[in-house]
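> next input, structure requested:
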Amino acid sequence: MNTQARPPVLANLGPLAQLRAGRLPERLLRLVTGLWLYGVAIALMIEGALGASPWDVFHLGVSRHLPVSFGTVMVLAAFGVLLAWIPLRQMPGLGTVANTLLLGPFADLNLALLATPDTLPLRCLYLIGGVATCAFATALYVGAQLGPGPRDGLMTGLARRTGWSIRRVRTAIEVSVLAVGVLLGGTVGVGTIVFALGVGPVTQFFLRYLVVRLDAPVGELSRDVR
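Reported below is the predicted structural model:
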């Protein structure tokens, strides 16, 4: 059978199996690059000041009540989300650890590097760039198949359990988190709506091209991304 004819799939492998599934240097590069780009996307959305992403509305809301940086709140929230993995039987991996520990610091660093633009057209470019970069970054590091980050593991775990598409699950999660963030005092704007409705479809589009095919039995590959 021609394996290249199969659609790309997201695997649900254990940590050791993820490391033994082939193409490890390439996948590690994809992982770190994806996490860095996600930090860029977060900074673009926040500095654009047209409304943060739903998760970041939540993080900003929590940061209003804790004397820690935005990135530290992200790390703390990631540990909390990992608890939801238990009933989903979602497998962690090196990517899970990297996302949990690095994404918050990457966000803080990019927030320090990017300035808030003065003009509305440039702020709109920040918004559009943030949504597109976030979707690409998500597909890049999730597609590396080293274990998704806490938030994306929730997305892929629910997709596997419910049979829903990545697009549908991602949108449902973003809208739910947004509601909690608003209650906590996070800032909402038109960018929040654009992100909540747009990032799911764009992420699924990029996943079609960025999921790495693994050297693993077909029976262990659990979810196609069409």
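
> only C-alpha atoms for contact and neighbour calcs from this point on.
Noted.

> ok, which stretches of the protein are helices?
15-19, 24-48, 54-63, 70-82, 85-88, 94-113, 120-143, 150-162, 166-183, 190-210 (DSSP state H).

> in the shortest one, what's buried?
Going back to what we said before, that points to helix 85-88. By neighbour count with 16 or more other C-alpha atoms under 10 Å, helix 85-88 contains the buried residues Trp85.

> contacting residues around that helix?
Contacting residues not belonging to helix 85-88 are listed as Gly153, Leu154, Gly157, Leu158, Arg161 [C-alpha atoms under 8 Å, 6 or more residues apart in numbering].

> go again with 10 Å.
Here helix 85-88 makes contact (C-alpha atoms under 10 Å, 6 or more residues apart in numbering) with Met91, Pro92, Pro150, Arg151, Gly153, Leu154, Thr156, Gly157, Leu158, Arg160, Arg161.

> nearest to Leu19 among those?
Distance to Leu19 across the contacts of helix 85-88 (C-alpha to C-alpha) is lowest for Pro92, with 11.7 Å.

> the closest one contacts Val142, doesn't it?
No. In this structure, Pro92 is not within contact of Val142 by C-alpha atoms under 10 Å, at 11.7 Å.

> quick one more, to check against the first:
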Amino acid sequence: MSTRLPARVVRLLLGLALFGASVALMVRADLGLSSWDVLHQGLAERTGLPLGWVVNGVALVVLLLWVPLRQRPGIGTVANVALVGLALDGVLAVLPPVHAPATRFGLLLLGVLLNGVATALYLGARFGPGPRDGLMTGLAARGLPLGRARTLIELGVLATGWLLGGTVGIGTVIYALSIGPLAQFLIPRLAVPAPRRPAQTGVTSPCPA
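Next up is the predicted model:
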């Protein structure tokens, strides 16, 4: 077994747990969420279900949309469906609501930063994208430009979540502007290095996991 495999698994599980924790921090900040989490919160408000259950349920529904797009989930995709919501509800259970404006803003910034770290860890594990990212890339593979696919999805879920009662605010803007640069900076630094391909010498060797 390649020594890289345990490191990849640790990064995957830690990244997904931190992702759920980061969303919980932004929920407690109550200053605005990412577009998908606005939808999750709105659905939770309407259904009365725990937020983490809604997160996992929406992820499962989105994963089913991969079928007509001929997308294949990886281990990380399935783990994303199962674990993020559990971590989210776990942190919400021990982190009480806060009211001081400075504390709320601090939680927001910490949540956004932690989300960037979590994204870099689970994507850097190279076990497959999350269901929502896979939906975007699946639409792009079917002919819709990648940028347009992302914009349509993000705006659609944001508008739906806001109409359902999800929180839109300065945190939504901060997240949208910062998560891309954060992920771009952190992924090369936190990812497990990809295995090197053997030199073309005429002798083959097994590729590490």
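
> report the TM-score for the pair.
TM-score of the superposed chains, computed with TM-score structural alignment, normalised by the length of the second structure, equals 0.82; 197 aligned residues with a C-alpha RMSD of 2.7 Å.

> export the helices of the first structure as a markdown table, with columns for distance to Arg223 of the first structure.
Compiled in a markdown table, those are given as follows (distance: least, C-alpha to C-alpha, whole Å):
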| stretch | distance to Arg223 of the first structure |
| --- | --- |
| helix 15-19 | 15 |
| helix 24-48 | 19 |
| helix 54-63 | 24 |
| helix 70-82 | 20 |
| helix 85-88 | 14 |
| helix 94-113 | 18 |
| helix 120-143 | 12 |
| helix 150-162 | 6 |
| helix 166-183 | 10 |
| helix 190-210 | 12 |
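
> so which of those helices gets nearest Ser222 of the first structure?
Proximity to Ser222 of the first structure (C-alpha to C-alpha) singles out helix 150-162 among these, at 7.2 Å.

> next, the buried residues of the closest one.
Buried residues in helix 150-162 of the first structure, counted by 16+ other C-alpha under 10 Å: Pro150, Arg151, Asp152, Gly153, Leu154, Met155, Thr156, Gly157, Leu158, Ala159, Arg160.

> against which helices or strands is that helix packed?
Counting contacts by 3 or more C-alpha pairs under 10 Å, 6 or more residues apart in numbering; DSSP states H and E, helix 150-162 of the first structure packs against strand 9-11, helix 70-82, helix 85-88, helix 94-113, helix 120-143, helix 166-183, strand 221-224.

> which among the ones you listed is found nearest to Leu60 of the first structure?
helix 70-82 (6.6 Å).

> average offset of that closest one relative to the second structure?
Superposing on the second structure and averaging over aligned pairs (mean C-alpha distance after the TM-score superposition for the first structure), helix 70-82 of the first structure comes out at 0.8 Å.

> skipping adjacent residues, who's closest to whatever residue of the second structure lines up with Val199 of the first structure in space?
Aligning on TM-score structural alignment places Val199 of the first structure opposite Ile179 in the second structure. Counting by C-alpha to C-alpha, 6 or more residues apart in numbering, the nearest residue to Ile179 of the second structure once its immediate chain neighbours are dropped is Gly116, at 5.9 Å.

> what stretch of the first structure does stretch 95-105 of the second structure fall on?
Stretch 95-105 of the second structure maps onto residues 114-124 of the first structure, going by TM-score structural alignment.

> mind listing what's buried in the matching stretch?
For stretch 114-124 of the first structure, burial by neighbour count (16+ other C-alpha under 10 Å) applies to Thr116, Pro117, Arg123, Cys124.

> list the buried residues of stretch 139-159 of the second structure.
For stretch 139-159 of the second structure, by 16+ other C-alpha under 10 Å, it's Leu139, Ala140, Ala149, Arg150, Glu154, Val157, Leu158, Ala159.

> just the residues you listed now: which is nearest Gly85 of the second structure?
Taking C-alpha to C-alpha as the measure, Gly85 of the second structure lies nearest Val157 of these, at 17.9 Å.

> thinking again about what came up before, which of the buried residues of stretch 139-159 of the second structure sits closest to Val27 of the second structure?
Nearest to Val27 of the second structure among those, with distances taken as C-alpha to C-alpha, is Leu158, at 15.3 Å.

> residues touching Ala87 of the second structure, list them.
Counted by C-alpha under 10 Å, 6+ apart, Ala87 of the second structure has contacts Leu16, Ala17, Leu18, Phe19, Gly20, Ala21, Ser22, Val23, Ala24, Gly52, Ala93.

> same check, this time on Pro54 of the first structure
60, 173-182, 186-188, 191-193, 195-196.

> with that, I have no additional questions.
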